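For reference, the sequence and a predicted model appear below.
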Amino acid sequence: MVAYLIFFLLNNYLIYFQGWPGPINFIKHHEWFGFLPLRKPLSEDIINLGLIQFLGLFFILLLSIIWATITKDRSIRDDAKLWSDFSAYIIRAAFWAVFFIGIVDAVISFLRVEDLLSLTVGENMASQLGKSSFRGTYVLYPMFIVGGFIAYRSRNIDFIWLALLVVVAEFIIVITRFIFSYEQAFMGDLVRFWYAALFLFASSYALVTEGHVRVDVLYASFSKKAKSITNVVGCLLLGIPLCWTILLTGMWNRGSSLNGPIISFETYQQGYGMYVKYIMVSFMIIFALSMLVQFVSYALDNIANLRGEEGDTYKNEDMVDSETIPNIQTIG
C-alpha cells in the first residue's frame, strides 16, 4: 500500500515535470489489456521510459513480497511503529520546510514591495525572483530538502511553535495596521500559509495521539476487541480510501485540482504578495500522504491487538509524549 503510494507520487513527478509517458500511456501505446490506442503514438525516445514505469508496477509488488518474506518473524506492532515513524518524519520535514519558506518568501516579498530587492541582489536577480517559477524552483522548493535534513536530525514536532508563529504574524499585522498604518498583502499571506500548514499537518499527529474530537455513541462502551475491529474497519473502508480519493482526483492529469496549480506555479492575483499558493495546494498532498501512512500504521496496530501481541495501542514517541496529551473525546 505505502510502496504503491510512493510509486504513484514518483510517477506523477516524472510524468508532469520530467515528460515521462507514464505506465498507462505505455500500455495504451501497445494496445494491451483492451486499451484503445493513443491519438498520438509515443515517440521512440520515450518508449523506454514508459517501459521503466510499467515494469515499476511489478517491481514494487516483487519488493513487497521480498520484504514480507525477510521480515516474516517481525511482529505486526513493529511494522505499525515503522510506518508511524515514517509518517512522523513526513510531518517533521513539512513543518520545518513551511517554517523556512514562510520566512524566506516573506522577506523577499517585503524587499520587492519596498523596492529594496534590486539594491540587495541586483536588477537581474530581482527580476528573476519576481517570477514564481524561478522563485519556487531555486529558492522555495530547496527548503523542503533543508526541512528533510532537519527532520532527520530532530525527533520532535513543535506544533506549538508554529501556532505561536501564526499568532505573532497576526499580531504584527495588528500593530503595523493600527499604529503605523502599514500593511502589505504578503503579511496576510504569511498568516494563511502557516495556519493552513498547522491545520493540515497536525491531522496525522492528532490521529496517533487520539487528539481528534470523536463523537462516541457506541464506541465508548465497546470492549477492547470490538474497538480494535472498529478501528481496522474504519481505516480500511473510510480512512485509506479517502486519502486515495484525494490523491487520485487531484493528481490524475495535468489539469487536476492539485497538479494544475503546482505545475503552473500559481500565485495570488496581487503581484507583491507571497508566491506560495501552489505550495499551499501541495499541503493537501502532504496531508493525504501522512494520513494514509498513519492509517496503515493504525490498522496494523489494532490488528496486533486482535492477535494478542504484547503492548497497547501504539503512540509515536517521536511525535509526542502521549502521557502529556489529554484524549479529547465527546461521548454522546
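Nice, I can see it. In this text the structure is predicted, and so the values were computed from the model without any measurement.

rest of the way, CA atoms for contacts and neighbours
OK.

Show the secondary-structure elements that whichever helix or strand residue 199 is part of is packed against.
Secondary structure from DSSP states H and E places residue 199 in helix 185-208. On a contact count with 3 or more Cα pairs under 8 Å, 6 or more residues apart in numbering; DSSP states H and E, helix 185-208 meets helix 76-113, helix 159-178, helix 277-307.

closest one to residue 223 among those?
Proximity to residue 223 (Cα to Cα) singles out helix 277-307 among the helices and strands packed on helix 185-208, at 11.5 Å.

and the angle for the closest one with helix 76-113?
170 degrees (axes from the mean of the first three to the mean of the last three Cα atoms, to 10 degrees).

Could you count how many residues lie near residue 46?
15 (other Cα atoms under 10 Å).

Report the contact partners of it.
Residue 46 sits next to 20-21 when contact means Cα atoms under 8 Å, 6 or more residues apart in numbering.

now it: how far from residue 64?
27 Å (Cα to Cα, to the nearest Å).

what does residue 120 give?
From residue 120 to residue 64 the distance is 52 Å (Cα to Cα).

Then residue 87?
Counting by Cα to Cα, the gap from residue 87 to residue 64 is 19 Å.

Among those two, which residue is more densely surrounded?
residue 87 (25 against 15).

Who's the closest spatial neighbour of that one, skipping the chain neighbours?
Leaving aside its sequence neighbours, residue 87 sits nearest to residue 290 (Cα to Cα, 6 or more residues apart in numbering; 5.1 Å).

So which of the helices and strands packed on helix 185-208 is the most surrounded?
Of the helices and strands packed on helix 185-208, the one with the most neighbours on average (mean count of other Cα atoms under 10 Å) is helix 277-307, at a mean of 23.

how far out from the middle of the chain is that one?
Remark: helix 277-307 is offset 9 Å from the chain centroid, using Cα atoms, centre = their mean, to the nearest Å.

how far off helix 185-208 does that helix point, in degrees?
10 degrees.

give me the number of residues near residue 63?
Residues lying near residue 63 (other Cα under 10 Å) number 12.

Likewise for the one 4 residues further on?
As a burial measure, the neighbour count of residue 67 was computed by other Cα under 10 Å and equals 11.

second one coming, line it up with the first:
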Amino acid sequence: MNISDLLLKLFGWLSISLVVAFLIDNVMIVGFNFPGAFSIFSNFSLEGLLEFLIYIIIASITFFIVRKSNSNFRSNSQLLHNLNIYLIRSFFWIILITGLVDIAIAFMRVEKIFEFFLGKEISSNFSRPVFVGMYFHIPLIILGFIIAKFTKTIGFHWLSLLIVASELLIVITRFVFSYEQTFMGDLVRYWYAGLFLFASAYTLYEDGHVRVDIIYQGLKEKTKNLVNCFGSILLGWSTSIVIILLCFYGKQSIVNSPVANFEVTQQGSVGMFIKYHMAVFLAIFGITMLIQFISYFFESIADYKNEKGKRIIETSTSH
C-alpha cells in the first residue's frame, strides 16, 4: 500500500474510530462524572488519564488494522455502508417497537388501566419516565439491535405506512368517536422524525437527495469523482462532525441533558415518554451521515482509481 492510500484510509477510519472514543468518553463524563479526557492538561487525574488512554488505544488499534489491511477502497466503502445499513435497520426496529409499547403504556396510564389491575402504588411507577426508560425502553433498544441482526430489509416503506395509518386512526377516533389524547400525536411525531433522520444516510447512498444541478452533470467522470471526494469531506464530513460535537459536548448539550434526565414533553404523564429519544435522533443522524460520507469518500476514490466493481446508480429525472 502506498503512502497516499494509507493516509486516505487512515483519515476515514480514524474519523470514525475517534468518534467512537468520543462517545465512550461522553458516557463516562455524563454517566459516571469523569472529568474528561483533555482535563489532564489542566488538572491531572487518573480518571482523566484513563479517558485520554481510550482515545490513544482506539486510534492505535485503528492505525494497526488499516496498516496491515490489503483491502482496496471499494471494499472499505462497502464495509462502512453495510455497518450503516445495520445501524439504520436497528434504529428502525427500535422506534417501531418502542413506539408501539410506549403508546400502549401511555394509553393504559391515561385511562387508569394500570391502577385498576395493579393498584395505585405500583401503577404510579408508570408515571415516572425513569422507570419506563430503564425497564422498558432500554430492553427494547437491545431487542431492536438483535432483531436487526436477523432481518435484511431496512423497513422505511413500512414505517411510512405506519405513519399514515397512525394519522388515519387519529382522524377516525377524533371525528367518529370524539376521542383524542396527546400520546396519539406524539407517536406520529416520533416515527416521522425517525423516518426523516434515519433515512437520510441511505438516501445519500442511493443518490436520492434532490439537488439543483448546474455544473456537475456536464463534468468528466474523473472530475466528478474528485468533486465527490472533496465534497464528501468539505461539506459532508465537516457538517456531520459539527452535529456530533453539538449533540454531545458537555453535560448540558442538546442530547446529554435530555437523556440524563429522561426528559419528557410539557404534557407529562398524558403523553409518550419519548422526548429524550428524539434528542438522540439528531446524534444518530450525525453519526450515520458521517459513516456514509466516509463510505462515499472511499467509493469516489475507488472510482477515480478505476477499481473493479463500480456501482451504477440509476439517475432520476427529479434530481
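Received it, and whenever you're ready, just let me know what you need. Because the structure is predicted, anything quoted here is derived from the model rather than measured.

After superposing, tell me the mean distance of the helix holding residue 199 of structure 1 to structure 2.
By mean Cα distance after the TM-score superposition for structure 1, the fitted helix 185-208 of structure 1 averages 0.5 Å away from its aligned residues in structure 2.

Compute the distance between the residue nearest to the spatial centre of structure 1 and residue 5 of structure 1, please.
Closest residue to the average C-alpha location of structure 1: residue 286 at 0.8 Å, with Cα atoms, centre = their mean. Going from residue 286 of structure 1 to residue 5 of structure 1 by Cα to Cα gives 12 Å.

One more: residue 222 of structure 1?
In this view, residue 222 of structure 1 and residue 5 of structure 1 are 33 Å apart by Cα to Cα.

more crowded one of those two?
residue 5 (15 against 11).

The more buried one matches what in structure 2?
Residue pairing (TM-score structural alignment): residue 5 of structure 1 is matched to residue 19 of structure 2.

So which bits of the host helix or strand of that match are buried?
Here residue 19 of structure 2, judged by DSSP H and E, is contained in helix 3-32. Residues of helix 3-32 of structure 2 classed as buried: 9-10, 12-23, 25-26, 28-30 (neighbour count, 16 or more other Cα atoms under 10 Å).

and that helix, what does it pack onto?
helix 46-68, helix 256-260, helix 275-304.

quick one: buried residues of the helix holding residue 199 of structure 1?
In helix 185-208 of structure 1, residues buried by neighbour count (16+ other Cα under 10 Å) are 185-187, 189-198, 200-208.

cool, and stretch 256-272 of structure 2?
Here stretch 256-272 of structure 2 shows 256-259, 262-264, 269-272 as buried, counting by 16+ other Cα under 10 Å.

Is it correct that residue 166 of structure 2 is in contact with residue 186?
No - in this structure residue 166 of structure 2 lies outside contact range of residue 186 using Cα atoms under 8 Å: 10.4 Å.

so stretch 180-187 of structure 2 corresponds to what in structure 1?
Using TM-score structural alignment, stretch 180-187 of structure 2 pairs with 183-190 in structure 1.

Excluding its own residues, what touches that stretch? List them.
Applying Cα under 8 Å, 6+ apart, the contact partners of stretch 183-190 of structure 1 are 102, 106, 109-110, 169-170, 173, 176-177, 270, 272-274.

Those into JSON lines, with extra columns for distance to residue 27 of structure 1?
Formatted as JSON lines, the contacts of stretch 183-190 of structure 1 follow (distance: Cα to Cα, whole Å):
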{"residue": "102", "distance to residue 27 of structure 1": "42"}
{"residue": "106", "distance to residue 27 of structure 1": "45"}
{"residue": "109", "distance to residue 27 of structure 1": "46"}
{"residue": "110", "distance to residue 27 of structure 1": "49"}
{"residue": "169", "distance to residue 27 of structure 1": "51"}
{"residue": "170", "distance to residue 27 of structure 1": "52"}
{"residue": "173", "distance to residue 27 of structure 1": "54"}
{"residue": "176", "distance to residue 27 of structure 1": "58"}
{"residue": "177", "distance to residue 27 of structure 1": "58"}
{"residue": "270", "distance to residue 27 of structure 1": "43"}
{"residue": "272", "distance to residue 27 of structure 1": "45"}
{"residue": "273", "distance to residue 27 of structure 1": "44"}
{"residue": "274", "distance to residue 27 of structure 1": "41"}
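
and of those residues, the nearest to residue 20 of structure 1?
residue 274 (31.0 Å).

Distance-wise, check the closest one relative to residue 214 of structure 1.
Applying Cα to Cα, the value for residue 274 of structure 1 to residue 214 of structure 1 is 36 Å.

Can you point out the helix or strand that includes the counterpart of residue 145 of structure 2 in structure 1?
Aligned by TM-score structural alignment, residue 145 of structure 2 pairs with residue 148 of structure 1. For residue 148 of structure 1, the element it lies in under DSSP H and E is helix 142-153.

That helix: average distance to aligned residues in structure 2?
Helix 142-153 of structure 1 sits 1.1 Å off on average (mean Cα distance after the TM-score superposition for structure 1).

packing partners for that helix?
The helices and strands touching helix 142-153 of structure 1, judged by 3+ Cα pairs under 8 Å, 6+ apart, are helix 76-113.

What range does the helix it packs on cover in structure 2?
Using TM-score structural alignment, helix 76-113 of structure 1 pairs with 73-110 in structure 2.

show me what contacts the aligned partner of residue 160 of structure 1 in structure 2?
Alignment note (TM-score structural alignment): residue 160 of structure 1 maps to residue 157 of structure 2. Going by Cα under 8 Å, 6+ apart, residue 157 of structure 2 touches no other residue.

cool, residue 224 of structure 1 as well?
Per Cα under 8 Å, 6+ apart, neighbours of residue 224 of structure 1: none.

counterpart of it in structure 2?
In structure 2, residue 224 of structure 1 lines up with residue 221, judged by TM-score structural alignment.

measure its match to residue 144 of structure 2 for me?
From residue 221 of structure 2 to residue 144 of structure 2 the distance is 41 Å (Cα to Cα).

Can you tell me the SS state at the residue nearest to residue 315 of structure 2 when sequence neighbours are not counted?
What sits nearest to residue 315 of structure 2 in space, not counting adjacent residues and going by Cα to Cα, 6+ apart, is residue 207, at 7.9 Å. Of the three states, residue 207 of structure 2 takes coil under DSSP: H, G, I helix; E, B strand; the rest coil.

Could you report the neighbour count for residue 207 of structure 2?
Count around residue 207 of structure 2 with other Cα under 10 Å applied: 15.
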